[in-house]
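Asks: got a predicted model here, sequence first, then my questions.
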Amino acid sequence: MQVTETLNSGLKREIKVTVPAQDLESRLVARLEDAKDKVRLKGFRPGKVPLSHLRRMYGKSFMAEVVNEILSDSSRSILEERGEKPAMQPEINMTEDEKEAEKVLDGQADFEFSMAYEVIPAIEIKDFSGIKIERPVYDVSDEEVDDQVKRIADSVRTYEDKDGKAEDGDKVTIDYLGKIDGEAFDGGAAEDSDVVIGHNQFIPGFEEQLVGLKAGDEKTIKVKFPDEYAAAHLAGKDAEFDIKVKKVAAAEELVIDDELAKKLGLESADKLREIVRGQLENQFGQMTRQKAKRQLLDALDDQYKFEAPEKLVEAEFQNIWNQVTRDLENAGRTFEDEDTTEEEAREEYQRLAERRVRLGLVLAQIGEEQGVQVSEDEMQRSLIESIQRYPRHQQQEIYDFYRQNPQALANIRAPLFEEKVVDELLSKADVTDKKVSREELMADDEDEAEAEKPKAKAKKKAAPKKKAAKADDAE
């Protein structure tokens, strides 16, 4: 087999491979010899079928198998011999001329093909103990725990029917019919709907207009849907709701005690508070970690500047772009609605794709050098969590798909591996904790969350560079 490098430019490589016809012939003969003792043909005793007869019957199909083996084995061996890691599966090109292909299968011509691929660049990992991170830490207060306990208790609160007018905190049972420009709209009608005044479950201005109504009253409520309302056909529209009050019920006194805790399946009010505190600390802890991770990845982004494989960047950009355009379409919006243009959005997401790929390669290299591993148990837990998002009747099918599809499993492993590498880096970086208020911890959290998952929507024209720079999803 003759191997010739025909392109070596930057990260791009092309290799031409020629397998002489005599090599193909020797492989074919070996396969025919092996089949001779196994094949059963009418008129021949076992093991006595002439090779010439086997060649006439199976020559081309066996040669096709030989060619496929060469493609698979040689691609891997060539890369190993060259000491190169391809960024993606090499692209194999061979003749599309049927006559030439027939000659190869008949053993009358050399088999030639080429491999085109990009290599993963050599990355020299720098000392990351010097990375400085200021980790914002927030201590959950007793008052926050009490407020959350009250909200939980309110969710199981009981109500007693009353004859008087509805007040703030009362539960009002209503029938309603929503209209825009005098026409009823889909999803705008319901019967026996319970509305607790002050819970803000309906669009702004709706619940407040129920105050003062009593059972049997009818009223037309006028409201305006928010400009950012999820249903694009209703967003920003003025609407009227014809209301009929069925009954009004007052909330019973809210008492936080062991009896309430038992309604929630817990043994005591103290246990309820303990669980709530743990949930809040975990919630704010995730925010803390996310901000620390963002600082870490920003530091790595500053440290490592290298050419990223073009094909990987293309694939990452396409993933982002498909999500962006799909989300805009679902919301009934355009790039102009997001104060940008398609060209500007493409430029921004291209930069983001390049950053993601570079950081992904850096994290992969660090993980490899630090011996980071994702255990089978961790994979199994994550796989089960993913499957549980699907309807129960589909879960076994989804599970089988993942277990039989290495690439799908790789998509489960990638975020687990990334988080473990981040943990490894944070354990060795120069991390200083800084006590902050709740407001400080959550400041700009919406913008930063948008930057972390930039696929959600197109960016505002005023801040694309800032948001793209913060994005920290390095998958």
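Replies: Cool, got the structure. Residues are numbered from 1 along each chain as shown.
Asks: only C-alpha atoms for contact and neighbour calcs from this point on.
Replies: Fine.
Asks: wait, isn't Tyr273 in contact with Asp147?
Replies: For residue 273 the amino acid is Arg, not Tyr. No - counting by C-alpha atoms under 8 Å, Arg273 stays clear of Asp147, with 10.3 Å between them.
Asks: looking at these two, which is more packed in?
Replies: Arg273 (18 against 12; other C-alpha atoms under 10 Å).
Asks: can you tell me the element the nearest residue to Lys16 once chain neighbours are set aside falls in?
Replies: Computed as C-alpha to C-alpha, 6 or more residues apart in numbering, the closest residue to Lys16 that is not its neighbour in sequence is Ser114, at 4.4 Å. In this structure, Ser114 is located in strand 111-118 according to DSSP states H and E.
Asks: which strands and helices sit next to that strand?
Replies: strand 12-19, strand 91-94 (3 or more C-alpha pairs under 8 Å, 6 or more residues apart in numbering; DSSP states H and E).
Asks: how about a markdown table for these, with mean neighbour count added?
Replies: Listed next are those as a markdown table, based on neighbours: other C-alpha atoms under 10 Å:
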| stretch | mean neighbour count |
| --- | --- |
| strand 12-19 | 18 |
| strand 91-94 | 13 |
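Asks: so which of those strands is nearest Gly130?
Replies: strand 12-19 (33.7 Å; C-alpha to C-alpha).
Asks: which helices and strands does the closest one pack with?
Replies: By 3+ C-alpha pairs under 8 Å, 6+ apart, strand 12-19 packs against strand 2-9, strand 111-118.
Asks: return the most buried member of the ones you listed.
Replies: strand 111-118 (a mean of 20; mean count of other C-alpha atoms under 10 Å).
Asks: ok, second structure coming up, stack it against the first:
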Amino acid sequence: MPKVERKDIDNLNAVITVTLEKSDYEPKFNTELGKYRKQANMKGFRKGKTPVSVLRKMYGKGVLADVINEMLQSELYQYLNENGLNVLGQPLPSEEQEPVEFDLKALQDYVFKFDIGLSPDFEVKGADESETYEKMAVEVADDMVEEDLMAARKRSGNRESVTEMVKDNDMVKFAARELEGETVKEGGISTEFSVLINNNTNEAVREALYTKKQGDTIRLNLLELEEGRDEDYVRKYYLNLEEADADVTFNPEFEAEILEVNRIVPAALDQEFFDQAFGEGEVASEEEAKEKIREQIAGFYNNQAEALLSRDIQERLLELNPLELPEAFLKRWMAASNEGVTAEQIEAEFDGFAKNLQWSLIRNKLVSKFEIKVEEGEVVEAARRRIRSYFGGAPMAGMEQIVESTAMRILQDEKQVEQLYEEVLTDRVFGALIEKVSIAEKPVDLKTFEAEVEKARASNASSAAAEEEE
């Protein structure tokens, strides 16, 4: 029977020695050669009658290597599991390992040595009620509610022609004529087109339009009217020229009359609007609509505040739980696991790798501490949430059918299922932590809060870019 022994180098490194005696592997070796014999169809021999000596000469070393490797892996990982060893990375052939040569003429005992890196033994600090964390709380101002209600009314509103002065987000229809100097060019281009007046519109033009209404005229440089519009766009959408008109030249200066101003008229505060904006029967009055919006805004900022809180908790746990790691072993493992990576790259990336590993070990301890288990249904619901987020989270007719079918497709991808599982597990860990530790709410104004959110996004973007480079 194979013999497995462990020798501790220190509390983070050990050597596992696996001894396979001839009597351990020879029966399996002969059995595998026998399988080859049954299947072999070699010239000069009837099928299944090829002499074992011939097969041994042709395939013996490969078969023996496969048998040895299979038994070796089985014994090694069975030992690790049975002894509850928390191994980092994967076992690596020991630097003390002598070269192994398979001699079919004289089968012998084989000794294999593996270096392993061990997870440090620790208890997580900072994960109980004695630790206090601050959570930012944004007060939802009345003007924020009013603004969101108006935005919802405009989304459900209709564009109507108005005779008032132009405002932002108006759709203005122009009848424009090409100029030559200060006068309309004889035989020049005449065209009609519409422009949505917003931040994309030339600032000087916007300011001038605020004093204009239907029937008024304004001078426009079509090449400068909207940001990001090149000459091809101007020719096609402003001048209505076809590809056949490629030889037509024009002066970008035009005199334009405002033919029509169309403005979104907000939906009335009636039951039809309430049902469309909040779901049938959910809201029946303006007051209820405002309260619903206040809850939605509060929920939005609370989700962001909890994300920031989770970030702060993670950083604090990393600070309170510095872990000693088997660095030399891990650098060898990184080199073995990443073909083509240089020693310089490993050195440059090791600190980031070690920090991620530190957090992974802390998180795994917390999973055990809080007895967290992720159920299949949680992963499925996480897939649904991911799809809903693509729609901005707002309910739409027929959306749930799309959500369900798309989520089911995602769940066929093993890699995406693993990502979803990790997301759910991490969320569950932070949820358990937030319930366990002491939380002190810190009221902040919206400007301060948004600055902190932007800072966190920038940090995440920087980390993601660094990971891609790695």
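Replies: Sure thing, it's come through. All values reported here derive from a predicted model rather than from experimental measurement.
Asks: quick one, strands of the stretch 251-400 of the second structure?
Replies: In the stretch 251-400 of the second structure, the strands defined using DSSP state E, counting those that start in this stretch lie at 253-265.
Asks: just confirm Arg294 of the first structure contacts Lys470, I think it does.
Replies: Yes - assessed by C-alpha under 8 Å, Arg294 of the first structure is found in contact with Lys470 at 6.9 Å.
Asks: so what's Glu324 of the second structure up against?
Replies: Pro120 (C-alpha atoms under 8 Å, 6 or more residues apart in numbering).
Asks: distance of it relative to Phe114 of the second structure?
Replies: 21 Å (C-alpha to C-alpha, to the nearest Å).
Asks: export the helices and strands packed on strand 12-19 of the first structure to a markdown table and tack on distance to Val324 of the first structure?
Replies: Shown next, in a markdown table, are those (distance: least, C-alpha to C-alpha, whole Å):
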| stretch | distance to Val324 of the first structure |
| --- | --- |
| strand 2-9 | 33 |
| strand 111-118 | 27 |
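Asks: dump the helices and strands packed on strand 111-118 of the first structure to a markdown table, plus distance to Glu344 of the first structure.
Replies: Below are these laid out as a markdown table (distance: least, C-alpha to C-alpha, whole Å):
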| stretch | distance to Glu344 of the first structure |
| --- | --- |
| strand 12-19 | 28 |
| strand 91-94 | 31 |
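Asks: aligned against the second structure, show me the partner of Arg413 of the first structure.
Replies: Residue pairing (TM-score structural alignment): Arg413 of the first structure is matched to Tyr421 of the second structure.
Asks: which residue packs closest to its match, ignoring adjacent ones?
Replies: Val379 (5.8 Å).
Asks: could you count how many residues lie near Ala35 of the first structure?
Replies: Ala35 of the first structure, neighbours per other C-alpha under 10 Å, totals 17.
Asks: quick one: contacts for Phe278 of the second structure?
Replies: Ala289 are the contacts of Phe278 of the second structure under C-alpha under 8 Å, 6+ apart.
Asks: how far away is it from Gln271 of the second structure?
Replies: Taken as C-alpha to C-alpha, the span from Phe278 of the second structure to Gln271 of the second structure is 10 Å.
Asks: host element of the spatially most central residue of the second structure?
Replies: Nearest residue to the geometric centre of the second structure (C-alpha atoms, centre = their mean): Gln419, 8.6 Å. Using DSSP H and E, Gln419 of the second structure sits in helix 414-436.
Asks: what residues does that helix touch?
Replies: So helix 414-436 of the second structure is contacted by 127-129, 310, 363, 366-367, 370, 372-374, 378-379, 382-383, 410-411 (C-alpha under 8 Å, 6+ apart).
Asks: give me the distance between Val313 of the first structure and Leu352 of the first structure.
Replies: For Val313 of the first structure relative to Leu352 of the first structure (C-alpha to C-alpha), the value is 9 Å.
Asks: higher neighbour count, the two?
Replies: Remark: of Val313 of the first structure and Leu352, Leu352 carries more neighbours, 27 against 20, as counted by other C-alpha under 10 Å.
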